[in-house]
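Undergrad: Got a predicted model here, sequence first, then my questions.
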Amino acid sequence: MIDILEPWARSVDRIRSHRWRKILVLGDTDRGKSTYCRYLCEQLLANGSRETVAYVDADVGQKDLGPPTAITLGYPQPRTPWTQIEPAAWHFVGNVTPAGQLLPAVLGTKHLVDTARAARTVINTPGFVRGTGRILQTHLIEAIRPDVMIAIVKGRELSALLKPYRYHRTLRLPPSPQASAKTLPERQANRERAFRRYFSTAQQAEFLLDELVLQRALIFTGTKIHLSPFPYAERTDEGIIAVAAANT
């Protein structure tokens, strides 16, 4: 149970009354973005609402929905715990930080927002907001074109990010007083728990390589060649790839 700030409650009333469809939530780390997103989704679903609410979790490091390293889409339901919401779709980024993965992060978020097709879509962004992170957030804003941005800030935080969008509809909200700074070991532990939870029901599966399509990978795009002592090798447009046995 959390104490909800009055500005947070007023923001929900405004979002509901104006029927803003795409809500992009921005903020530094440890500001309560995830808490706000969950609260907003729950309120939009309250009182017998028949609106479909989608949640796009674009924070690849500290996940509410699905495993780290992926952007995920889910559909919260009234009285359903968040831990029981299964991702309806996801986009693999491949890292627990969007640093160095800006294009997959932007394309993946945009794709899932478009896929949602909901009356309301709440988008939770990573707390990566300075330097390269600011560039990521600007591309997210321009790709998604939200109806409203929710900036959870202390003082003048995010000024450099938001000033170019000063004519865009933006609600600035204070952080949750219960949001506390997490240490690096705490963040790592959260990711480990999220991975364990996601893979707890995993089963071993076998696939024929000839039937698989590997995206963004060079292997299996060329012509197979014999290259001793390697069990597999191929010639591609970018050179030769050789696969070595595990014990070599």
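TA: Alright, I've got the coordinates. Numbers count the residues shown, from 1 in each chain.
Undergrad: contacts and neighbour counts: CA atoms only from here.
TA: Will do.
Undergrad: Give me the most central residue, this structure.
TA: Centroid-nearest residue in the chain: A58, 1.3 Å away (criterion: CA atoms, centre = their mean).
Undergrad: And stretch 120-132, how far out from the chain middle?
TA: Centroid displacement of stretch 120-132 relative to its chain, using CA atoms, centre = their mean, to the nearest Å, is 8 Å.
Undergrad: er, stretch 28-35 actually
TA: 13 Å.
Undergrad: isn't the residue nearest to the centre of the chain right up against K110?
TA: No - in this structure, A58 is not within contact of K110 by CA atoms under 8 Å, at 9.9 Å.
Undergrad: what's M149 in contact with, if anything?
TA: Residues in contact with M149 (CA atoms under 8 Å, 6 or more residues apart in numbering) are I23, L24, V25, L26, H168, R169, T170, L171.
Undergrad: and it, that's in a strand?
TA: Yes - residue state for M149 (DSSP: H, G, I helix; E, B strand; the rest coil) corresponds to a strand.
Undergrad: quick one, strands of the protein?
TA: Counting by DSSP state E, the chain has these strands, from start to end: 22-27, 53-57, 70-74, 89-92, 120-124, 148-152, 170-173, 223-225, 232-236, 239-243.
Undergrad: could I get the ones you listed as a markdown table with distance to N190?
TA: What follows is the strands of the chain, written out as a markdown table (distance: least, CA to CA, whole Å):
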| stretch | distance to N190 |
| --- | --- |
| strand 22-27 | 19 |
| strand 53-57 | 15 |
| strand 70-74 | 15 |
| strand 89-92 | 19 |
| strand 120-124 | 17 |
| strand 148-152 | 22 |
| strand 170-173 | 26 |
| strand 223-225 | 43 |
| strand 232-236 | 39 |
| strand 239-243 | 35 |
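Undergrad: another one to put next to it:
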Amino acid sequence: MNTIIVPREWRRVAEEIKHGAKTGIILGRTDSGKSTLCKYLIQTWTASRVRVGYVDSDLGQSTIGFPTTVSLKIYDTPHHPRNDANPPYLQFVGNTAPDGFLVQTLHAVKMMADKSRQQGAEITLIDTAGFIDGPVARILKQHKIEMLRPQWILALQAGDEMEHLLKGYEKMGWQVIRLTCSEHVAARSQAERQKYRTEKYKAYFKHARLTDCSLHRVVFPSCILGTGERIDPSVLPNKLCIHAPNRPYLEKCGNELLIIADAADALIPVSPLKESFGVASVILIERDGLKDLLVGLNDDNNCTWDLAPSLIPTLLPAN
């Protein structure tokens, strides 16, 4: 904080909302200073013996966590960069942007906000991504606010770039506090942001090791993989033969038939397969798309373990 000139209004707001607020959400465009504001608030409040939970939901430029995750850290003492290593709570989303992952992102934020309260945080700060333009951004932000029901919304603006969101929130009864961006926040190029993610990946996987895991020891919540009846392709009649470089992996579960083949352009007799197995859909996954795949491993409470997940090219059976 000694290297940043904090705007006077930041100091005023920190004192104003310190008492009585339980949850707050920070909105702003990319490079508006959201994370800087959060660090300032954490330092200010913990110096007054307020326990603060910091939920970092910026999937691509996470401050305390790992790209593709929503993370939580509880602060009892003033913020220090070294405290950002190995956040105690993570929730894997699986992408560096919320596009196409809205449900997963909302679920992860809710889990981390609930965990913050369970850990005794008096104030929970939700730091968001700079995703504010377009209908998808509006949907994500609106449902996040409805879900968290914060006592206040802190909006960092250089001009009026978020008024299309803020005026609507105010009409719905939410308390919005507008703040100007710090003049000392440095903008980063797309290349710099990509480099930041790469460095995060390298640091996280520095001591990672390869490991084999049986397909039937894990659960894939959004896929039938490992939950159905495996089918040996060698016993299929000629009219159901799947022409691919290597034998495909087949599994039937309920009304679906899963096929994992070496190439997406493998010749699949979809209609005969549906008729023969009595399924409504045939799902084809290219095996190469499952190699070097980043995954999150969750515990019994569905929280992601904070460990370096293995790159698992041998997770699937060879045949």
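TA: Done, it's in. Bear in mind the structure is a predicted one, so any value in this text is a computation, not a measurement.
Undergrad: hmm, back to that, now for the residue nearest to the centre of the first structure: which residues touch it?
TA: Contacts of A58 of the first structure (CA under 8 Å, 6+ apart): A70, I71, T72, A105, T109, I123, N124, T125, P126.
Undergrad: returning to that earlier point: now, of the contacts of M149 of the first structure, which are buried?
TA: I23, L24, V25, L26, T170, L171 (16 or more other CA atoms under 10 Å).
Undergrad: okay but the fifth one is in contact with I150, surely?
TA: Yes - with contact defined as CA under 8 Å, T170 of the first structure counts as touching I150 (5.9 Å).
Undergrad: Now do the helices in the stretch 151-300 of the second structure.
TA: 163-171, 190-204, 270-277 (DSSP state H, counting those that start in this stretch).
Undergrad: Would you reformat those helices as TSV and include distance to A97 of the second structure and mean neighbour count?
TA: Shown next, in TSV, are the helices of the stretch 151-300 of the second structure (distance: least, CA to CA, whole Å; neighbours: other CA atoms under 10 Å):
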stretch	distance to A97 of the second structure	mean neighbour count
helix 163-171	19	14
helix 190-204	12	14
helix 270-277	33	14
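Undergrad: Which residue in the first structure aligns with L179 of the second structure?
TA: Aligned counterpart of L179 of the second structure in the first structure: L173 (TM-score structural alignment).
Undergrad: For the nearest residue to its match once chain neighbours are set aside, the count of nearby residues, please.
TA: Spatial nearest neighbour of L173 of the first structure, chain neighbours left out: I152 (4.8 Å); criterion: CA to CA, 6 or more residues apart in numbering. By the measure other CA atoms under 10 Å, the count of residues near I152 of the first structure is 23.
Undergrad: And the one 4 residues further on, by the same measure?
TA: The number of residues packed near R156 of the first structure is 7, by other CA under 10 Å.
Undergrad: Then G100 of the second structure?
TA: Count around G100 of the second structure with other CA under 10 Å applied: 10.
Undergrad: Next: V153 of the first structure.
TA: V153 of the first structure: 20 neighbours (other CA under 10 Å).
Undergrad: how about it, what's its partner in the second structure?
TA: Counting by TM-score structural alignment, V153 of the first structure corresponds to Q157 in the second structure.
Undergrad: OK, contacts around its match?
TA: G28, R29, S32, R178, L179, T180, C181.
Undergrad: mind putting these in JSON lines, neighbour count and distance to E256 of the second structure included?
TA: Rendered in JSON lines, the data for the contacts of Q157 of the second structure read as follows (neighbours: other CA atoms under 10 Å; distance: CA to CA, whole Å):
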{"residue": "G28", "neighbour count": "23", "distance to E256 of the second structure": "43"}
{"residue": "R29", "neighbour count": "20", "distance to E256 of the second structure": "42"}
{"residue": "S32", "neighbour count": "23", "distance to E256 of the second structure": "46"}
{"residue": "R178", "neighbour count": "18", "distance to E256 of the second structure": "50"}
{"residue": "L179", "neighbour count": "16", "distance to E256 of the second structure": "52"}
{"residue": "T180", "neighbour count": "15", "distance to E256 of the second structure": "53"}
{"residue": "C181", "neighbour count": "23", "distance to E256 of the second structure": "51"}
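Undergrad: from these, which is closest to A97 of the second structure?
TA: Closest approach to A97 of the second structure among the contacts of Q157 of the second structure (CA to CA): R29, at 14.0 Å.
Undergrad: Against L165 of the second structure, how distant is the closest one?
TA: Here R29 of the second structure is placed at a distance of 12 Å from L165 of the second structure (CA to CA, to the nearest Å).
Undergrad: Surely Y89 of the second structure and F66 touch.
TA: No - in this structure, Y89 of the second structure is not within contact of F66 by CA under 8 Å, at 10.9 Å.
Undergrad: Please say which of the two ends up with more neighbours.
TA: Using other CA under 10 Å, the more surrounded residue of Y89 of the second structure and F66 is F66, with 27 against 21.
Undergrad: Great, nothing more from me.
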